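> Predicted structure and sequence below. I'll ask about it afterward.
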Amino acid sequence: MVKAVLLDRLWARMNERGDFPMLSQSLRTTVAAMANHDYDFSALVQIVLSDFALTQKVLRLANSVMYMAFGGNITTVTRALMVLGMDAVGHLVVGLKIVDHFHHSAPRRIDAKLELNRTMLSGSVARKLTEHGDLRVGEEAVVCTLMRQVGKLLVVFYLDAEWDEIRRACDGGATEDEACIAVIGVTFDELGNEAAVRWRLPDTIREGMGAYDPLADESRQTQWLRAITNYSTDVARVLTTADITEEARESHIAELANRYGRVLSTDPEVLVQMSLALAKEETDDGLMREIMELRANADAIARESLDPEARIAAGVEDLRALPPDSPFSTALTLANETVLAGLGFARTVVFVRQGVNMFAAQHGFGPGVEEVLPNLGFNAAFQPDVFHLAIANSVGIFIENARDPKMLPRLPAWYRETFDDARAFVLLPVAVRDEQPVALLYGDWTISQEPRRISQTEMSALNELANELASFFARSTADAD
């Protein structure tokens, strides 16, 4: 029950970014069309035709050498579906939709790009392994392989602060599963399985994306899919691991080939050569080349993690890049995450003006914040406390010692009761020109964290973030009018 509540909360955070519900609906529509075996294929044809790049991919595949026996020169999606089959095209659509979603929503963070490229490389390995067999089964294996990475991608792309914590825990010696459970309460695999359920992917996909166990009591098809999925994932990980010699890389791949060769009905030496050949092809002009270029700039990851101003500046750019028709709640969530991750706060809360006189908490990140949001809010009418000082101010204010006896009278009772462990906090008003603030951003460090201050340059970066958020609100309001 606790896990279900947590996953619902995580899904809500993803949905707040705006683009995630579109992916979910697209995948559900595709899966529903795959289950509809009407001869005219109208639903799936419409899905393919709605995406020009997808249309070209399907037509190229139908006209490939493998399918020339069906007549060649296929120019319609309907005919392509008749040649390739509903399952093959449906799985192709699902795989491309997943990859395209993360590609188009990719943040500038190098580690996010690396994880996406690693996922795409694993899909390439799976496709290479199955290219001479049944296309329908091959594309199904590719989807299973991509879905095995989805849990991690969701965290990397949507839960920046949690991903940083997980990465630091792994650097400290924890396994990925241990770090995930400690930070978000579920593993990447469990989150990926939840995605598959909510997207209503077929049972074969959900079963095939699981961990491979040669002793498991599973059908032969499920074991084969899991072997493809796990081998492809592990090979992509080995190929993209930094700072290991070519000899060590080949040795690791040989170990994997010996483990999976029998269930894949492929000689281990053939598996090794195929994997290394794919890496060489990709290095010449493909994913591996981009991964190597990203690795060359890997020090930027450390700078990005440690430099608050750079992270806040990246958040400002993300705000500027939002489409004008994005909901204000999406911009608020993005700004909230930026404040949280940029300064390593324990908690953040966004207060939004409701009507004329009230500010109510609308979004919050950090342990226990979601539960207390309904209790957080204050009347805009003047009171001699720091929250009213903040909404009367044009720039943010920083309270360095919230536990100072002289400061306590300046903290409202509702705040002291809820956040009694706050050590220091910042309040950022979001005001359009000289009007009353439309929102107030709050972020704090607790007594369990090392004491620190906000520098003048960091505060300037935060104020720029608040100004950009105000500009977004002004633009979206003007467009609505």
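Arrived safely. Numbering: from 1, shown residues only.
> going forward, measure contacts and count neighbours with C-alpha atoms only.
OK.
> which SS class is the residue positioned nearest the centre of the chain?
Nearest to the geometric centre of the chain sits Phe157, at 2.5 Å (C-alpha atoms, centre = their mean). Counting by DSSP: H, G, I helix; E, B strand; the rest coil, the backbone at Phe157 sits in helix.
> ok, so what distance separates it from Glu468?
Phe157 sits 22 Å away from Glu468, going by C-alpha to C-alpha, to the nearest Å.
> What strand or helix carries the closest residue to the residue nearest to the centre of the chain other than its chain neighbours?
Distances taken as C-alpha to C-alpha, 6 or more residues apart in numbering place Ala112 nearest to Phe157, at 6.5 Å, with adjacent residues excluded. According to DSSP states H and E, Ala112 maps onto helix 110-130.
> Put this next to the first one:
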Amino acid sequence: MAAKIGRFEIVRMLGKGAQGIVYLARDSHLGRDVAIKTLHATQDGMGALLQEARIVSKLQHANIVTLFDAGEHEGAPYLVYAYVQGQTLAQLLHAEPGLPLTRAVQIVSSLLDAVAYAHAQGVLHLDIKPANIMLSATGQPQIMDFGIARSISQPPQSRIEGSPHYMAPEMVTGKKITPRADLYSLGMLLYALVTGQPAVEGDDVQEVLRKTLHDATTAPSERNIHVDAQLEAIILKALAKNPDDRYANAAAMNQALQQYLDPTREDEKSGHDGKHSTLEFLLRRMQSKSDFPILSSTLSEINRVVDDESASTNILTKTILQDFALTNKLLRLVNTVTYGQFGGKINTISKAVVILGFETVRNVAMTLILFEFLQNKAQAAQLKDDVLSSYFAGILAAQFSSGRNIRDAEEAMICSMFRNLGKLLATFYFFEESQEVARLVEQGDGEEKAAVKVLGIGYSELGVGVAKSWNFPPRLLAGMQRLVGEVIKPYGELETLTVTVNLANELCAVIAHGNAEQQTQGIRKIMKRYKDAVAITEPQLRAAIESSLAEMSARAGIVSINLAQSALMKKMRQWAGEEEPVAKQQPPEVDSMAGITRLDMGHIADADDGDADRHDADAILSAGIQDVTNTLVEDHQLNDIMQMVLETMHRGMEFQRTIICVRDAKHNVMAARFGFGKDAEAMLPKFRFPINTTPDVFQIALSKAADLSIADINAPNIADKIPAWYRAMVTTGSLLLLPIVIKEKPIALFYADMPTANSMQISQRQLSLLRTLRNQAVLAIRQKM
């Protein structure tokens, strides 16, 4: 083997065929790994490789392996491709015959995106098969080997080229080749992915080709009972013998697959038998039932807002305030010793969001939702150790992230915690089935294989599917992916994240099961599997695990779990040589390796403390006043102050809605700017009224600078002073108006309401605090005038 090909240093051979060899090489100029494809030094070989280069150079797509360069070495042509760390679909199918339906459909859907793009560039692949599909370490499928690809306008070949098991009938007969030939191959690929075997088999090539032309395709449901009628119809349509009976193009086939994946779709075809995949059933149930913790819907919305680059602090604050429990827990977290550098106590979500940042808030919410699984009292005992195992794996992943090529240890912790989301969901919703999976594992099946047998989908795919419905960002989804087979050196930061997450989870699983000898053997086996991917010694690994155990004990207070009662933690302590649980909380670490999740638990109220979430309006209002005061002496934005004041009023008094209106001087109207509470967002465009002398409650408040608390808007002495525009907009029982008037000029108005008459109970102390908040807003406006 040559030491170099051109400027590329050969590392090792990746594969060898009749026509040439593929090498892993190092580009010394650009400092990156590449895959070099060579052909033997023949005229045909040179022509074929140059043809491939011309075709692939046109294609730049996330699901097509990128061509970097082309050249000639010692008379032999070569192509330089991006090196994709992972495995081919053929290798995956050899290890796991038959993939979960959802995963199979997702893979083919991604490939259809690539094929549609290639077709738009006038290129047909014509050799799509498992061996020509790479799966990266993060699970992303990419098409490679355009060796027999050609232009759509080229005439048919006189000779048969391609792989017999995946070749369209028209390619066998030499008829006109259209883009639908690639759709046939993708249909064959999907068939193989869901059944574990090709649709057409034979003792030799001639028999395979004969069956391709003449034999009816065996229904995939006959080989896998979990293939439902809708997916079967999609596959069989793609495999029609007549190209005109297939999908019109790649986009149409992809649309059908996307409709299959969409859990909210309506069954359009009459005669559909109503069977759905486990993932679809689960998503439907989570959408329609109230038995899953409410934080899941809040988390989905938080993810959506965080990923919206145009979203404001106000929008994220409103999302969090919709969930009272999340609000309180978040405020406890931000007031730990970790955030002492910000100075003073943080008492409003508005300020917390500014300090933590959007992505940290998302990570905090994800941490909190994990423990909401324990609200399921029926399976709480089973779920407890599963949740603790996931949490411990997250802490361990954060430990491993220190000093590695990972941009955020928090992300490593979140990915690691949610890598087992599918198993947690199965225990939560399909308890009996999850017990059957556990029984099969005890009999020797791998957990993913056992889950597929029982549920029709692996735990990993189930978790990723639900995480997608919760709007998890692509980075976290990639980090959650399970690695199979040989673990090779990661390429880039995202693959390093995935490797770290998988290593942490596998180590956690080993420690949690078996005796000391089995644990030691298991750890050494994992070390061997990851030796090319992670530079860590066994002593370093043990030190990281022991450190994580200590940190786990320190963090237990936030979720009010007695680790001494956990069989899992007892097993882990025994492995670490601890006879008793750590009674004394560990001091906070100085470094910021795990960010928000590295906390001083001694400063957080116990989650089950009866006083922890008790609503104290006076305390919340007073704390908010202090928050605003601290901010006023700092460099601040007026909008931030107004939002903090509004939030404190809303959360402290538990109003139905709280809105701030600001004067529009040009049109001499008071118009709602932002607000919190029920339907507040929908009210904002309608909450707009002119400033005039009409004797209604709004004009009285503004003209006389009068604070008005109206217990019943329908009381005889009040009813005629409620304007028609207001009654047409909303039905309320009582309301509060706190105007901002500066130099006898109305500037703004705080509005709050309650749904029924006499439901707005405000003590003199609370009214005084509300007025103080309003006066702080006045001061902030004066400072900016």
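Cool, the structure landed. Just so it is clear, the model here is predicted, and its values are computed rather than measured.
> Superposing both, give me the TM-score.
Laid over one another, the chains give 0.53 as their TM-score (TM-score structural alignment, normalised by the length of structure 1), with 333 aligned residues with a C-alpha RMSD of 5.5 Å.
> rewinding a little: can you pull the contacts of the residue nearest to Phe157 of structure 1?
Residues near Ala112 of structure 1 by C-alpha atoms under 8 Å, 6 or more residues apart in numbering: Ala106, Leu153, Val156, Phe157.
> Buried only: go through those for me.
Ala106, Leu153, Val156, Phe157 (16 or more other C-alpha atoms under 10 Å).
> Verify the stated contact: the second one with Asn117.
No - in terms of C-alpha atoms under 8 Å, Leu153 of structure 1 does not count as a neighbour of Asn117; the distance is 10.6 Å.
> Throw the contacts of Ala112 of structure 1 into JSON lines and include distance to Glu16 of structure 1, thanks.
What follows is the contacts of Ala112 of structure 1, written out as JSON lines (distance: C-alpha to C-alpha, whole Å):
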{"residue": "Ala106", "distance to Glu16 of structure 1": "16"}
{"residue": "Leu153", "distance to Glu16 of structure 1": "17"}
{"residue": "Val156", "distance to Glu16 of structure 1": "16"}
{"residue": "Phe157", "distance to Glu16 of structure 1": "13"}
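> Run a quick check on Gly733 of structure 2 versus Ala711, I expect a contact.
Yes - counting by C-alpha under 8 Å, Gly733 of structure 2 does reach Ala711; the two are 7.2 Å apart.
> Mutual contacts of these two, please.
Ala757, Asn758, Ser759.
> quick check, nearest of those residues to Gln521 of structure 2?
Comparing these against Gln521 of structure 2 with C-alpha to C-alpha places Ser759 closest, at 65.8 Å.
> Kindly provide the distance from the aligned partner of that closest one in structure 1 to Lys152 of structure 1.
In structure 1, Ser759 of structure 2 lines up with Pro451, judged by TM-score structural alignment. The gap separating Pro451 of structure 1 from Lys152 of structure 1 is 32 Å, by C-alpha to C-alpha.
> what does Leu319 of structure 1 give?
24 Å.
> And these two? Which one has more around it.
Comparing Leu319 of structure 1 with Lys152 by other C-alpha atoms under 10 Å, the one with more neighbours is Lys152, at 23 against 20.
> For that one, which residues are in contact?
With contact set as C-alpha under 8 Å, 6+ apart, Lys152 of structure 1 has these partners: Phe188, Asp189, Leu191, Gly192.
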